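S.K.: Using only what follows, build the 3D model:
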Amino acid sequence: MSDRFIVLSGCSGGGKSTLLEELRRRGHAVVEEPGRRIVQEELAAGGDALPWRDLAAFARRAIAMALADRERMHDHDGLVFFDRGLIDAASALEATCGEPVMAALATQHRYNSKVFLTPPWPEIYAEDPERRHGFDAALCEYARLEKTYPALGYETVVLPKTPVDARADFLLARLG
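M.R.: Below is the predicted model:
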């Protein structure tokens, strides 16, 4: 387990990427969401590993990318903030295909025991070319992740719906 690896998870469109950028601005190491990077690559290449075309292939790529992200940040000193990561991807694959990958991956590749969840925030939610699912699908995803992390022994901390600087202050204070 790496106590330095902090996961930001939760509802799509809940402000994770904005918070990650604020943490980067404050000098912390950050790792962008595997899903966004995969969608960008697949769209540019005309690929099919997209959540709206082949969710299983997308989730498998996200697992591989999350593992590579962890390895890349292994020797980094200080906190590293991950926009989603391994457990989100494994949870999606398991929910979609029933492949029992989560328990093994989550046991071998632990993050900090506190996981920060962005709650559903309809006022800021927006679809875009890389996020094509609606708010109802985002709510289902949130409900799944809200159960997944505690079932794996993580403490979930729901982030307040506040301006990004206050959100970053809250998160950093909760880490001590």
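
S.K.: For the rest of this, base every contact and every neighbour count on C-alpha atoms.
M.R.: Will do.

S.K.: List the contacts of the closest residue to Glu130 other than its chain neighbours.
M.R.: Closest residue to Glu130 apart from its sequence neighbours, by Cα to Cα, 6 or more residues apart in numbering: Val39 at 6.1 Å. Residues near Val39 by Cα atoms under 8 Å, 6 or more residues apart in numbering: Ala49, Leu50, Glu130.

S.K.: Check the burial of the second one by counting its neighbours.
M.R.: In terms of burial, Leu50 registers 23 neighbours under the definition other Cα atoms under 10 Å.

S.K.: show me the contacts for it.
M.R.: For Leu50, counting by Cα under 8 Å, 6+ apart, the contacting residues are Ile38, Val39, Glu42, Ala57, Phe58.

S.K.: Tell me the buried residues within these.
M.R.: By neighbour count, with 16 or more other Cα atoms under 10 Å, the contacts of Leu50 hold Ile38, Val39, Phe58 as buried.

S.K.: From those, pick the one nearest Met102.
M.R.: Phe58 (15.4 Å; Cα to Cα).

S.K.: so what does the strand or helix carrying that closest one touch, helix or strand wise?
M.R.: Using DSSP states H and E, Phe58 falls within helix 55-72. The helices and strands touching helix 55-72, judged by 3 or more Cα pairs under 8 Å, 6 or more residues apart in numbering; DSSP states H and E, are helix 34-45, helix 86-97.

S.K.: to compare against the first, here's another:
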Amino acid sequence: MFTVMWAAFRSSFVGLLAALRFLAYSYIVGTEHRSHSPYTMPHIYSGFPIVQHLFDRGVPDVIGYLRLEGLDVPANIQRAGELFRYNKRVFIAPPWPDIYRNDAERKQDLKTACRTFETMAAVYTELGYELVELPRCSIEDRAEYIRSSIR
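M.R.: You can find the predicted model right below:
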């Protein structure tokens, strides 16, 4: 299975390696475990401060990259995407042709980046997330948009 997953990531971003480590735990997904987070089980976390974290990639991205490469999504990875939840609102950055450039981390051409965006948007939507598209503006303004949106 690792070989199949690795093939799916050959043209992807370095950030997916963190998602792979997370998926090492997904073999237990065949049971009826529930995701334990402040968003899915608020009664357990009541009285505790909720610390917000921003993730660059998540389990849904793994599903998206497998689909993008035309590979089957193994049942345990699909189940991990359903169980291991993030905040319902997910920020997504669309490709921006005017500033799109290839570099050491961004190896996809613009056409592939557009397909990746569409695939990721579909996967997150199918998993019940509300997508919030980041505005096309400066990095500083995008950061402020995110900060003001999560306050």
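
S.K.: Drop the TM-score for these two in here.
M.R.: The TM-score (TM-score structural alignment, normalised by the length of the second structure) is 0.64; 119 aligned residues with a Cα RMSD of 3.2 Å.

S.K.: Show me what counts as buried in the helix holding Phe58 of the first structure.
M.R.: Buried residues in helix 55-72 of the first structure (16+ other Cα under 10 Å): Leu55, Ala56, Phe58, Ala59, Arg60, Arg61, Ala62, Ile63, Met65, Ala66, Asp69, Arg70.

S.K.: Leaving out sequence neighbours, find the closest residue to the residue nearest the centre of the second structure.
M.R.: What sits nearest the mean C-alpha location of the second structure, by Cα atoms, centre = their mean, is Gly58, with 3.4 Å. Once flanking residues are discounted, Gly58 of the second structure sits nearest to Ala19: 5.8 Å by Cα to Cα, 6+ apart.

S.K.: re the thing from before, can you redo the helices and strands packed on helix 55-72 of the first structure as JSON lines with distance to Pro119 of the first structure?
M.R.: What follows is these, written out as JSON lines (distance: least, Cα to Cα, whole Å):
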{"stretch": "helix 34-45", "distance to Pro119 of the first structure": "19"}
{"stretch": "helix 86-97", "distance to Pro119 of the first structure": "15"}
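
S.K.: Could you say which of those helices is packed most deeply?
M.R.: helix 86-97 (a mean of 21; mean count of other Cα atoms under 10 Å).

S.K.: Aligned against the first structure, show me the partner of Ala118 of the second structure.
M.R.: Heads up, residue 118 of the second structure is Glu, not Ala. The alignment partner of Glu118 of the second structure in the first structure, by TM-score structural alignment, is Ala143.

S.K.: Who are the packing partners of the helix or strand harbouring its match?
M.R.: For Ala143 of the first structure, the host element (DSSP H and E) is helix 135-151. When contacts are defined as 3+ Cα pairs under 8 Å, 6+ apart, helix 135-151 of the first structure sits against strand 5-10, helix 86-97, strand 155-158.

S.K.: Go through the ones you listed and name the closest to Thr148 of the first structure.
M.R.: helix 86-97 (7.3 Å).

S.K.: which residues touch the next helix or strand after that closest one?
M.R.: Scanning forward in sequence from helix 86-97 of the first structure by DSSP H and E, the next helix or strand is helix 102-108. Outside helix 102-108 of the first structure, the residues that touch it by Cα under 8 Å, 6+ apart are Met1, Leu86, Ile87, Ala90, Ser91, Glu94, Leu152.

S.K.: ok, now how distant is the residue nearest to the centre of the second structure from Arg85 of the second structure?
M.R.: Distance, Gly58 of the second structure to Arg85 of the second structure, by Cα to Cα, to the nearest Å: 9 Å.

S.K.: got it, and Tyr145 of the second structure?
M.R.: In terms of Cα to Cα, Tyr145 of the second structure sits 23 Å off from Arg85 of the second structure.

S.K.: Kindly report the same for Thr119 of the second structure.
M.R.: 19 Å.

S.K.: Also Thr116 of the second structure?
M.R.: Taken as Cα to Cα, the span from Thr116 of the second structure to Arg85 of the second structure is 21 Å.

S.K.: cool, and Gln52 of the second structure?
M.R.: When Gln52 of the second structure is compared with Arg85 of the second structure (using Cα to Cα), they lie 14 Å apart.

S.K.: Comparing those two, which residue is more hemmed in?
M.R.: Set Gln52 of the second structure next to Arg85 and count neighbours by other Cα under 10 Å: Arg85 wins out with 21 against 9.

S.K.: how close does Arg147 of the second structure get to Gln108 of the second structure?
M.R.: As judged by Cα to Cα, Arg147 of the second structure and Gln108 of the second structure stand 28 Å apart.
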